[in-house]
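Asks: sequence unknown, structure follows:
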C-alpha cells in the first residue's frame, strides 16, 4: 500500500482528518439549510475558508520545533500589539470593538491570542528548571502573559474570548506541574470574588445573560429569547429530526444567529438526536486523537503545546453546547468546524495544524522519557 500511496500522503493522520472533513461537510449542509436552501451566503464561504485554512494547517504541520520555539515570544508580542490597535482604531460592530480592518481581510486579534498564549506558555515552562515549579515566581510571568490579553479583550468587551484565553493558559500551567493547591486556592478565590465581579466587572447586558441562564422564561421575549428559542428548536427535533431543510425555527427566523452561535440548534431541529450524537462522536474522535498526540510527546514543550491546543478546541465545543442548551450564559462562542465565521475557523485550524505538527515531531523523536 505504501508503494501505491505517496509517503507524504500516507503519513497524514487520516484517522482525524476524515472525521474532520465529514464534520465540515455536515456543517456546510446545516448552513445551506440555515440560508433557506442556498449555498450563499454561508455554506460556500464556510467550505472555502476551511480549504484555505486547511492549507495553512498543512504549512504549520511542517514547521520544525526550533523555529516554533524561537517565534513564540515574538508572535505573542505581535498579537498583543494588534489587541492594543483594536482599542485605538478597531472596527465597531454590534456594540463591540473587536476587529481590525486590514483591507482584504477583517481580523479579530483576540482569536489569534488563544493559540498564541498556549505556544508561549508551553515554551516558557519547557525552559523553566524543574526546581522552580514549586516557587511562586514560576507563576508571575505566566500570570502576566495571560492577564494582559485578557484585560484588553474584556475592554472590547468579549467575556467569552477572555475566558477561553484563561482556560487554555490555565490548562498549560496545570499540566506543566505547578502545585495543585495553587489552582484550588485560585478557584476558591475566584468563587469568593464572583459576586463582586458580577456587579462591578460585567456590563449590564452580560449580567442579564447570566441571570437569564437560571430562568430564561422570566423574560422570554427579551434577555431569555435566545435560549428559549434554541431549546424549542432542539426539543422539536425529536429523535430523527424534521428533515433536511425543513427546520421552522431557523427558516421562520425565530432562532437568532442560526448560522453562527446557534448552529447546533439549527442542526438538531432538522437532524434530531441522531444528528447530535453524530456531531458529538466526531468531536470525541478529534479530541481523543489530539490527546493521544499529547501523551505520545517526548519533550515537555510538545506535550504542553498539544495539550493546550486540545483544551482550546474543547473549550469552544463545551461552552457552545452548554450555551445552546441553556446551561451556560450566551457568550458568543461558535461551534468549531460547523459555525459560519472566519475568525473561529482560523483559531481552530491553527490548533489542528499545531496538533498535526506535534504528531509529526513525535514520529521523528527518539524513544525515551519526557524531556524539556
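Replies: Yep, it's here. Quantities reported herein were computed from a predicted structural model and do not represent experimental measurements.
Asks: when you work out contacts or count neighbours from here on, use the C-alpha atoms and nothing else.
Replies: Noted.
Asks: around residue 94, how many other residues sit close by?
Replies: Using other C-alpha atoms under 10 Å, residue 94 is surrounded by 6 other residues.
Asks: ok, and here's another one to check against it:
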C-alpha cells in the first residue's frame, strides 16, 4: 500500500527516488568513515569537509531536480559558452598546481571549469540531437557539429594538461552520440583511427610524465620506487586487506604514509586495506544500484532530450567509477580520477552531484509528463 496515501509519509518525501538516494547516502557516509581513518582517526581535515560538501551539493541537486525542461533547454547553450570562456580564462589567468594549470580563483571559490564542462557537454549534445531531425542522424551534421562541441573544450583541457578530464569529456559526449542513434560503423571507424593514431599521440602528444604513467601500467615493478610506486603500494594495500580487512582505522599502508593520496585518488585502496573484499563489494554494489537507476531513468524518459541527458549523466558517473577502480588495481594509468562520493575533493563532488541532480530532474519529468513516446 502507498504509505503516502495513508498519510504516514508526506507526498513530497515519498516521491523521492529513495532506491538511488539510500545507496548514495550510505556510500557517502562510508566514504567519510574511510577519510576519517585516512586522517589518522580524525574528522579533520577530510571527513568533515567531505560531509559538508555533500550536504551543500545535495541541496544543489534538489534545486536542479526542480528545474522545468523549457528553462533547461533555454540555458543549455549559454551555459556551454560560459564554461568554454572559463576554460579559456584558465589558460590566461589560471592557478598552477602540481605542474598543471586548471583552476580559477574567483575569491569565494577556487573553481575547476573542466569539471563543470563534463555535465554541460552532455546537456549541450543532448539538446543538439533532440533538435536535429531524425532523418539527418546519418548526415554530416550529426557528426561535424558534435565534433566541434566536444573538440573545443577537449583541446583547452589538454593544454592544461589534463588527460583524464579530456578523456571523460570524449566518453560522455561519445555515449550521447551513440544513444542518439549515430551509425555504429562510425564508432568502429573512430576506434580504428584512434588505435592507429595511438603511437603518434603517445610519443608526440603526451608529456614525459604521462608517458611514464602509461608504461608503468604494464610493468610497475620495473620502477617500484619511481613511476610505479603509486600502483605498487595500492596493490599491496588492496591485497593485504584479504576478505574482512585489517579493521577500521588499522590500515598500515595509509597510516604509515606508504600509500600516496590515500584520501583522494587511492581512497578505494585505503578502504580495501581496512574493510577487505566485503567492503569492496559494498562499494561496487552501491555504485551498480545508482548506475542501474540512472539507466532506468534514461529508458523510461518520455522524450528524446531527457533520455539523452539521463544516459549521458549516467555515463559520466560510470567513467569516474570505472577509471578509478581500474587505476587503483593497476589496469589503467594513474590519471587523477577520484572515486565519486568517497574521495575527498570539491570539484569531483560538484560534478557528480550535478549529474545526480540532472538524473533526478529527468526522473521528475518522467513522472509528471504524459506517456506519449519520444518527442523532440
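Replies: That came through fine. Predicted model only: the values in this text are computed from it and were never measured.
Asks: residue range for the single longest strand found in structure 2 in structure 1?
Replies: Assignment by DSSP state E gives strand 100-105 as the longest strand of structure 2. With TM-score structural alignment applied, strand 100-105 of structure 2 matches the range 96-101 in structure 1.
Asks: distance from that stretch to structure 2 after superposition?
Replies: Comparison of stretch 96-101 of structure 1 with structure 2 after fitting gives an average deviation of 0.5 Å (mean C-alpha distance after the TM-score superposition for structure 1).
Asks: list the contacts of that stretch.
Replies: 85-87, 89-92, 106-110, 153, 156-158 (C-alpha atoms under 8 Å, 6 or more residues apart in numbering).
Asks: just stretch 123-141 of structure 2 next, same as before
Replies: 73, 76-77, 80, 142, 146, 149, 173, 176-177, 180-183, 304-306, 308-309, 376.
Asks: just stretch 220-231 of structure 2 next, same as before
Replies: Looking at what lies outside stretch 220-231 of structure 2 - C-alpha under 8 Å, 6+ apart - the contacts are 212-213, 216-217, 219, 232, 259-260, 327-330, 334.
Asks: ends of that stretch, how far apart?
Replies: Stretch 220-231 of structure 2 has its terminal residues 7 Å apart, counting by C-alpha to C-alpha, to the nearest Å.
Asks: what's the matching range in structure 1 for that stretch?
Replies: Taking TM-score structural alignment, stretch 220-231 of structure 2 hits residues 216-227 over in structure 1.
Asks: just how off-centre is the matching stretch within its chain?
Replies: 26 Å (C-alpha atoms, centre = their mean, to the nearest Å).
Asks: give me the mean deviation of the lengthiest helix in structure 2 from structure 1.
Replies: In structure 2, taking DSSP state H as the definition, the longest helix is helix 267-299. Mean deviation of helix 267-299 of structure 2 from its aligned counterpart in structure 1 after superposition (mean C-alpha distance after the TM-score superposition for structure 1): 0.3 Å.
Asks: give the buried residues for that helix.
Replies: Applying a neighbour-count criterion of 16 or more other C-alpha atoms under 10 Å, one finds 267-277, 279-280, 282-283, 286-287, 289-291, 293-295, 297-298 buried in helix 267-299 of structure 2.
Asks: next, the angle from the following helix or strand past it to helix 267-299.
Replies: On the C-terminal side of helix 267-299 of structure 2, the closest following helix or strand by DSSP states H and E is helix 304-328. Helix 304-328 of structure 2 and helix 267-299 are oriented at 160 degrees to each other (axes from the mean of the first three to the mean of the last three C-alpha atoms, to 10 degrees).
Asks: what lines up with residue 72 of structure 1 in structure 2?
Replies: Using TM-score structural alignment, residue 72 of structure 1 lines up with residue 76 in structure 2.
Asks: coming back round to it: return the member of the contacts of stretch 220-231 of structure 2 nearest to residue 52 of structure 2.
Replies: Of all those, residue 260 has the smallest distance to residue 52 of structure 2: 24.2 Å, by C-alpha to C-alpha.
Asks: quick check: closest non-adjacent residue to that closest one.
Replies: residue 230 (6.1 Å; C-alpha to C-alpha, 6 or more residues apart in numbering).
Asks: distance of the closest residue in space to residue 371 of structure 1 that isn't next to it in sequence from residue 357 of structure 1?
Replies: Excluding its sequence neighbours, the residue lying closest to residue 371 of structure 1 (C-alpha to C-alpha, 6+ apart) is residue 299, at 4.4 Å. Residue 299 of structure 1 is 14 Å from residue 357 of structure 1, where distance means C-alpha to C-alpha.
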